[in-house]
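A.B. asks: give the three-dimensional model of this entry:
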Amino acid sequence: MEHKMNITGKEIIELGFKSAKWFPEAIEFINTNQLSKEEMINYLAQFKVEQIDLLTNPADFKINIKAKNELEDINVNSVVKSMEVLMKTPTIVNGAIMPDACPTGSSGTIPVGGIVVAKNAIHPGMHSADICCSVMLTDFGKADPKQVLDAAHSITHFGPGGRDRNTQFRFPMDLLAEIEASPFLNNQKCISAARSHLGTQGDGNHFLFVGTSKNTGNTMLITHHGSRGFGANLYSSGMKVAEKFRKEISPETLKQNAWIPFETEEGKNYWEALQIIRKWTKLNHEVLHDATLHTIGMQPENRFWNEHNFVFKDGDLFYHAKGATPLDAKFMPDITGPRLIPLNMAEPVLIVEGKTTENNLGFAPHGAGRNVSRTQHRKSKTGTVKDIFREETKGLDIRFFSKEIDITELPSAYKNAATVRNQMDEFGLGEVIDEVIPYGCIMAGDWQKNAPWKNKRRQDKRNRNNGRN
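C.D. replies: Predicted structure coming up:
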């Protein structure tokens, strides 16, 4: 009688399968039932994954942007070409670009100002590391704008890292329980960031803006920031999971466009983790607004918010908005008012409403966007930093938290605000119902200029040079 050897994972891999979590169960079944080679191949057929090719006919996308000059023409062409590559991704069924669109990476990467609709799939690369970047407005009634800005300045936190233990906000136990119940978020790195980054705004184009309503004259506080390190950690985990699926089911798909199938356990868990990140980010705005109100002894007259960098679900469709403001109420379960579109520190923040159309897919722009990179903009400016700053912020109370001016956040770094507003009208991308006229704002500024590690490097260099003399 012939003695059969037990098979191992090696034999299954030799048959063309990649190591997977179903291996132990399959090996046990094959060995327990002493399957012949033919029987084993027939049994393993159920685990064979059919690879998905790129779309031969790329999905359509709507272009809600027009170039007004040569610089804008270069920008628009780059965005359109990138979208044409992106729309070959097998999960994609629709898309659009907004007037604030600008490229963010290699060809095929979703641009800022892009909306991409996928069927039963979440693409972490399409919401990027700053998950749920969003804006919140609180109406301070007839409060003095300077008093509000001063109070907010004493409370907010810009720059890298988080708050030390002495200045951290109290963390809600119910939210902590949700985080600990999530397979994606229940780790020390995420929990630590969630605690220490609460009440922080980061850097880049994030801001704290104070202005007055054109309609009522009331003072408004508006904050702009995302989920900080808490969201960035989820993004990193999501990209790793999506990459595993990409290698297995669609290796032709670009790495940045890898996806997590929603019908999988990982997909459901990732979607739930995104909702927790959204809840945390909303709280991140609220603690700053509430602390400012408390400092000046006021109650809010109104408050509303919206994210503009997130994934929105409608049935089996997932709308990835990389810098696009949701107009359609179905995208916001806690909608309390109109939406907010900031342009630049010297322009009003637009308060908008609007209806879903075939062109806009239920979205509006999220801001003014850029025509050139920060580096290109910096190189294009002549004169001293202080002179440029004074010229572009005349009449406004503009503050940089690091006390170092960042000229790449001044108005000239962004697209022409009037052009964006005109194209909103032209393409039906929301109706402006009020404007918050700027009084002033706070941003991180060039916090790297005098960063401790840079100062240490400079001192080390001075010490070495002195040693040579």
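
A.B. asks: please make it C-alpha for all contacts and neighbour counts, starting now.
C.D. replies: Will do.

A.B. asks: this protein: helices as residue ranges?
C.D. replies: 9-14, 23-32, 37-44, 70-86, 145-155, 173-180, 188-196, 228-249, 265-295, 374-380, 385-392, 417-427, 452-468 (DSSP state H).

A.B. asks: between these, which one is closest to Leu55.
C.D. replies: Closest to Leu55 of the helices of the chain is helix 70-86 (Cα to Cα; 10.1 Å).

A.B. asks: include mean neighbour count and distance to Arg339 when you put the helices of the chain into CSV, please.
C.D. replies: Formatted as CSV, the helices of the chain follow (neighbours: other Cα atoms under 10 Å; distance: least, Cα to Cα, whole Å):
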stretch, mean neighbour count, distance to Arg339
helix 9-14, 13, 53
helix 23-32, 15, 50
helix 37-44, 13, 52
helix 70-86, 18, 25
helix 145-155, 18, 22
helix 173-180, 14, 26
helix 188-196, 18, 26
helix 228-249, 20, 22
helix 265-295, 19, 14
helix 374-380, 12, 27
helix 385-392, 13, 27
helix 417-427, 17, 14
helix 452-468, 11, 39
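
A.B. asks: let's compare: structure for the following, please.
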Amino acid sequence: MKNEKTHISGQDILSLGYPEGKVIGTALAVVQAHFSNKTKEEANKALESVLLDPALFIEDDQLSAIAKELMAPRDQVLQLKDTPDIYKVYGADGIEQGALNQIETAMRLPIAKAGALMPDAHQGYGLPIGGVLATENAVIPYGVGVDIGCRMCMTIYDLPESMLEDRKEDLKKMLIRNTKFGKATFKKPKEHEVLENQLFNEIPIVGNLKDRAAMQIGSSGGGNHFVEFGITEVEDGEFDLPKGKYLALLSHSGSRGFGAAIAKYYTKLAMDQCKLPQEAKHLAWLDLDTQEGQEYWLAMNLAGDYASACHHQIHDRMAVGLRTNPVAMVENHHNFAWKEQDLEGNEIIVHRKGATPAGKGVLGIIPGSMTAPGYIVRGKGDDASINSAAHGAGRRMSRTQAKNTLNKTEVIDQINDAGVEVIGSGLDEAPGAYKDIKEVMDSQKDLVDVVGTFQPKIVRMCGDEKFHEVD
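C.D. replies: All right, here's what the predicted structure looks like:
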């Protein structure tokens, strides 16, 4: 029977002067293994002795584990700035407090140089979705996001909008036949030069992911990723086209399991090397002067190129089905980090996690929900936004909240009333789960000019049924 006098708690060990951390658990295990038949006083005396001079107990049969833990280099928790640096918020009335708290924490990082919050912002991990953060010589893997290089891509065809009615069934079959979502992949994936990049031979984690990348190329993720036909209306002269309405294809996806694994690997490295207070732990960074920082930067850019290749293969397949080539293509990342310059000409690392690059003259695409229009935009180069804009309508409900709140019948009626047909998807992606894209656009008139619109008509998302609720 266990001697009650030897019961020692973690709080007891702390009261002896032990530091918080792994050593407390180690000490408890040692007490349980070697002092269960001794008095509490004897156990305390042993614990105090090893704490006083751990080096004397490195070879001790009973206490060496505690001694080694006490002598191990302790991780220094980096301190945040007392107050956040100034940052700009666009569309503040529509942004939840959680996202505001996250950007404030980001702006207290010692490496933070500038920040902004876009009008579609909502809470995420580390940097909020819709958050923009400029740092000095450091990259934050979670500031880029798990889906590295997630992007929009649009191709415009010199084909009449009437095709959406006249050939609706053909277009639906093309979407089903030529797209794969979630875990689904093509039986015979296409080759692409991105898979021949030398980084697959030079960076071990990248090389280990090559087979997965080759298998998933040309496919799309689940969740809010989509491929859809719709009507694009452009201003006169844009893309050298007369003002009018055209058939267009719009896709949204990222770097699939390839990018996600890179993000996970380097986020863990960053968190192991860069200890931050609990509220900021997901903002751990890699210094770009280190091997790990350089590796992540190269891998991130490769994942971005891979995401672009996936989109291009989707659009190539559709062009074959339409028997014509597009007259224009517009695309942009919105989960990425870029090397840019501040007003003084100094290099900064700009993280856009769910934000569209909007430097002066830069084209981009900001989609709405499955029933709301998207916008082709040209950036104005606004310094306060760090040359950025929203990346979409932005969620106003979490996925769980949408599933528990929205009525399936009402959602289907709403989609039908909008003249849209949805293949796949679920209540978590219903229009009501998103903010009003027009309000978002009104909040960023200083950031972008609208040069065209896109109205979805046939939407393909994860799943093979007509709009259904995902369990």
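
A.B. asks: any idea what the TM-score is?
C.D. replies: Here the TM-score for the pair of chains, by TM-score structural alignment, normalised by the length of structure 1, is 0.75; 386 aligned residues with a Cα RMSD of 2.9 Å.

A.B. asks: if we can go back for a sec, could the helices of structure 1 go into TSV alongside distance to Thr325 of structure 1?
C.D. replies: Formatted as TSV, the helices of structure 1 follow (distance: least, Cα to Cα, whole Å):
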stretch	distance to Thr325 of structure 1
helix 9-14	47
helix 23-32	44
helix 37-44	47
helix 70-86	18
helix 145-155	25
helix 173-180	26
helix 188-196	25
helix 228-249	19
helix 265-295	15
helix 374-380	23
helix 385-392	27
helix 417-427	12
helix 452-468	37
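
A.B. asks: among those, which comes closest to Gln51 of structure 1?
C.D. replies: Of all those, helix 228-249 comes closest under Cα to Cα, at 4.5 Å.

A.B. asks: which residue sits closest to the counterpart of Trp338 of structure 2 in structure 1, ignoring its sequence neighbours?
C.D. replies: Under the alignment (TM-score structural alignment), Trp338 of structure 2 maps onto Phe312 of structure 1. Leaving aside its sequence neighbours, Phe312 of structure 1 sits nearest to Tyr319 (Cα to Cα, 6 or more residues apart in numbering; 4.9 Å).

A.B. asks: residue contacts, that neighbour?
C.D. replies: Contact partners of Tyr319 of structure 1, counting by Cα atoms under 8 Å, 6 or more residues apart in numbering, are Ile115, Val116, Val117, Ala118, Val311, Phe312, Lys313.

A.B. asks: now the buried members of those.
C.D. replies: By neighbour count, with 16 or more other Cα atoms under 10 Å, the contacts of Tyr319 of structure 1 hold Ile115, Val116, Val117, Ala118, Val311, Phe312, Lys313 as buried.

A.B. asks: now those residues in TSV, with distance to Phe363 of structure 1?
C.D. replies: As requested, the buried ones among the contacts of Tyr319 of structure 1 are exported to TSV (distance: Cα to Cα, whole Å):
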residue	distance to Phe363 of structure 1
Ile115	8
Val116	11
Val117	12
Ala118	16
Val311	12
Phe312	11
Lys313	13
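
A.B. asks: which one of these is nearest to Lys415 of structure 1?
C.D. replies: Ile115 (19.2 Å).

A.B. asks: test my guess that that closest one contacts Ala321.
C.D. replies: Yes: Ile115 of structure 1 is in contact with Ala321 according to Cα atoms under 8 Å; the separation is 4.6 Å.

A.B. asks: what's the neighbour count on the counterpart of Gly149 of structure 2 in structure 1?
C.D. replies: Alignment note: Gly149 of structure 2 maps to Cys132 in structure 1; criterion TM-score structural alignment. Cys132 of structure 1: 30 surrounding residues under other Cα atoms under 10 Å.

A.B. asks: noted, bye for now.
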